[in-house]
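> Prediction below, plus the sequence it came from.
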Amino acid sequence: MRSRLHSDDSGSTGHEKATPVSLFLGSDRSALIVTVLFVFSLLSVPKFNLPGVIAFGTFPLFLMFATRLDVNIIVKRLLQISPFVLFMAAGNLVLDRNPVMTISGITLSGGMISGTVIVAKTIISVAGLLTVTLCIPFYRICCALESLHVPDLLITQLILLERYSSVLHKEAQAMQKARDIRSFGRRGKGLFRTAPLLGSLLLRTTDRAERLYRSMSARGFNGRLASRSPANMSPQEWKTVGLWTLFFLALRLIF
């Protein structure tokens, strides 16, 4: 018995159902290709070209307002990664102290500008990725990856990771609740007490994953969830990808 990634009524490619970005990015497959082109085009901007990075911010902003997404969701997720981004960019302030320009009596070093560019690149690229992925269900993204000839093993891992991430969350909640019951105030919640809990969580998760795998194997799971041959790109998809490619190239040439 073989599990199927696609439903029986979804057609041969799995891209026919409309999504909020379909009008602007075409099918799920072309949407992923355009998103990858956007990220690579943004990363190609030189480290001191802040206007060029800001110009690429028009892509996620356009999709946010065109699809009427809740901007607060994206802002919250960006705030969650902001400490890591700021920490990563802070090293530029130390490594590059050469003065580059002076604005209103304030001297800006190369590290300040390049660090700002790093932060802007990260925020804009993540915002673009979040905008597209929030508009397309995860299983549809996996269908599109299959049609782009991504290895079946990777697709299966992504599907299982998304499906059973809640299992890890429940295990962590159970362990945290048990620790809180046995703790008094801040006692038992220090770093040296938390570290063994992480190791225990890893062992419990591994054991749970092994039992899940045995259960799936008993029901006919053979290591693959994808089961259909991917179709070729349609002319409309190539047209959508080509138009967005021209747009990204125009931004790079202008800025």
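Here it is on my side, so go on.

> switch to C-alpha atoms for all contacts and neighbour counts from now on
Noted.

> Break down the stretch 1-150 of the chain into its helices, ranges please.
22-25, 28-43, 50-55, 58-67, 71-95, 110-135, 138-147 (DSSP state H, counting those that start in this stretch).

> Could you export those helices as JSON lines, including mean neighbour count and distance to residue 194?
Formatted as JSON lines, the helices of the stretch 1-150 of the chain follow (neighbours: other C-alpha atoms under 10 Å; distance: least, C-alpha to C-alpha, whole Å):
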{"stretch": "helix 22-25", "mean neighbour count": "17", "distance to residue 194": "45"}
{"stretch": "helix 28-43", "mean neighbour count": "21", "distance to residue 194": "37"}
{"stretch": "helix 50-55", "mean neighbour count": "18", "distance to residue 194": "41"}
{"stretch": "helix 58-67", "mean neighbour count": "16", "distance to residue 194": "39"}
{"stretch": "helix 71-95", "mean neighbour count": "14", "distance to residue 194": "22"}
{"stretch": "helix 110-135", "mean neighbour count": "21", "distance to residue 194": "31"}
{"stretch": "helix 138-147", "mean neighbour count": "20", "distance to residue 194": "33"}
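
> try this one next to it:
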Amino acid sequence: MIMANIIKSLYNIRMLDELAEKRTVIHSIHPLMKVMTTLAYLITTVSYDKYAVSSLLPLVFYPVVIIVLAEIPPVPIVKMALAATPFLIGIGILNPLFHHEPAIILSGIQISEGWISFLSIMIKGIFNILAALILIATTGMTGIASALRMLRIPRVFVLQLLLTYRYISVLAEEAVRIWEAYMLRTPGRKAIAFKTWVPCVGRMLMGAYGRARRVYQAMALRGFHGEYNPGDVKGMNTVDFAYCIGWVTFFVLVRYLNFSAQIGAAILGVMK
């Protein structure tokens, strides 16, 4: 089960890298504008009140539109975002225990403020994770790194982010190699024995370190001396600025106009 999760994670990383190579209208937007738009989306999402639920829902429009325009397969991306739900549950699961005040009554069932805040945490977390995954899938880590350097983020942090992202795949590939070698030498077993976990983990880390060292030596031979060089980065044009300004305007309108309440009131008015 653990190895299956590692293989799945490795596949997801490679899938994001492959999606970043697409040529769509979203992929052609300048990386800096996409990073700025994503930051504005994250700030807007977390700025909501801890009991906000319905007012958050219009924000789903952003990831849905980007997924469609960027031709990203929705099911894998949504599954990757939902994989983080155990962490979100761990963050908010205690809220219902400490906040017992009744918030709403739905079909005769009283729902406390704790459950409302818990649901709000889940929605905010999933939206933010989905936005981050979409950014990687439409920009790539190289593009994100170049945008961060344009924002004057210190070089050491950008390099750490970029190399950590690459090193995760190296570590995962080494884990897969050890798993396959162990299974070939112990036919009939479905998992690695507990007593061999320590040497296997040690071998995995040493193997990943060796591969990472060879990668660094190859980079050094090609002229790498600690300075991140994004290569040729295209200049920004009117479409790039319009993309960022348009989305930021939408986020501000959604944040302060409460479209959900207005739509609900309109529906109730028509039903009457």
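Structure received. Note that this is a predicted model, so its numbers are computed, not measured.

> So which of the helices of the stretch 1-150 of the first structure is nearest residue 159 of the first structure?
Residue 159 of the first structure lies closest to helix 138-147 among those, at 7.2 Å (C-alpha to C-alpha).

> I'd like to know which of the helices of the stretch 1-150 of the first structure is closest to residue 230 of the first structure.
Closest among these, using C-alpha to C-alpha: helix 138-147, at 4.3 Å.

> contacting residues for whatever residue of the second structure lines up with residue 37 of the first structure?
In the second structure, the residue matched to residue 37 of the first structure (TM-score structural alignment) is residue 40. By C-alpha atoms under 8 Å, 6 or more residues apart in numbering, the residues touching residue 40 of the second structure are 248, 251.

> Where in the first structure does stretch 98-118 of the second structure align, residue-wise?
Using TM-score structural alignment, stretch 98-118 of the second structure lines up with residues 95-115 of the first structure.

> Figure out the length between the terminal residues of that stretch.
In stretch 95-115 of the first structure, first residue to last residue: 10 Å (C-alpha to C-alpha, to the nearest Å).

> Show me how far it is from its chain's centre.
32 Å (C-alpha atoms, centre = their mean, to the nearest Å).

> Please apply the same query to stretch 61-70 of the second structure.
15 Å.

> matching residues in the first structure for it?
Against the first structure, stretch 61-70 of the second structure falls on residues 58-67 (TM-score structural alignment).

> go on, stretch 131-151 of the second structure?
Counting by TM-score structural alignment, stretch 131-151 of the second structure corresponds to residues 128-148.

> The matching stretch: end-to-end distance?
20 Å.

> What are the contacting residues of it?
5-6, 13-15, 19-21, 28-29, 31-32, 35, 59-60, 63-64, 67, 69, 74, 152, 155, 158-159, 226, 229-232.

> ok, 7 Å please
Contact partners of stretch 128-148 of the first structure, identified using C-alpha atoms under 7 Å, 6 or more residues apart in numbering, comprise 14, 19-21, 28-29, 35, 59-60, 63-64, 74, 155, 230-231.

> Compute the first-to-last residue distance for stretch 86-103 of the second structure.
From start residue to end residue, stretch 86-103 of the second structure stretches across 25 Å - C-alpha to C-alpha.

> Kindly apply the preceding question to stretch 88-105 of the second structure instead.
From start residue to end residue, stretch 88-105 of the second structure stretches across 25 Å - C-alpha to C-alpha.

> What is the equivalent residue in the first structure for residue 229 of the second structure?
Checking TM-score structural alignment: residue 229 of the second structure goes with residue 226.
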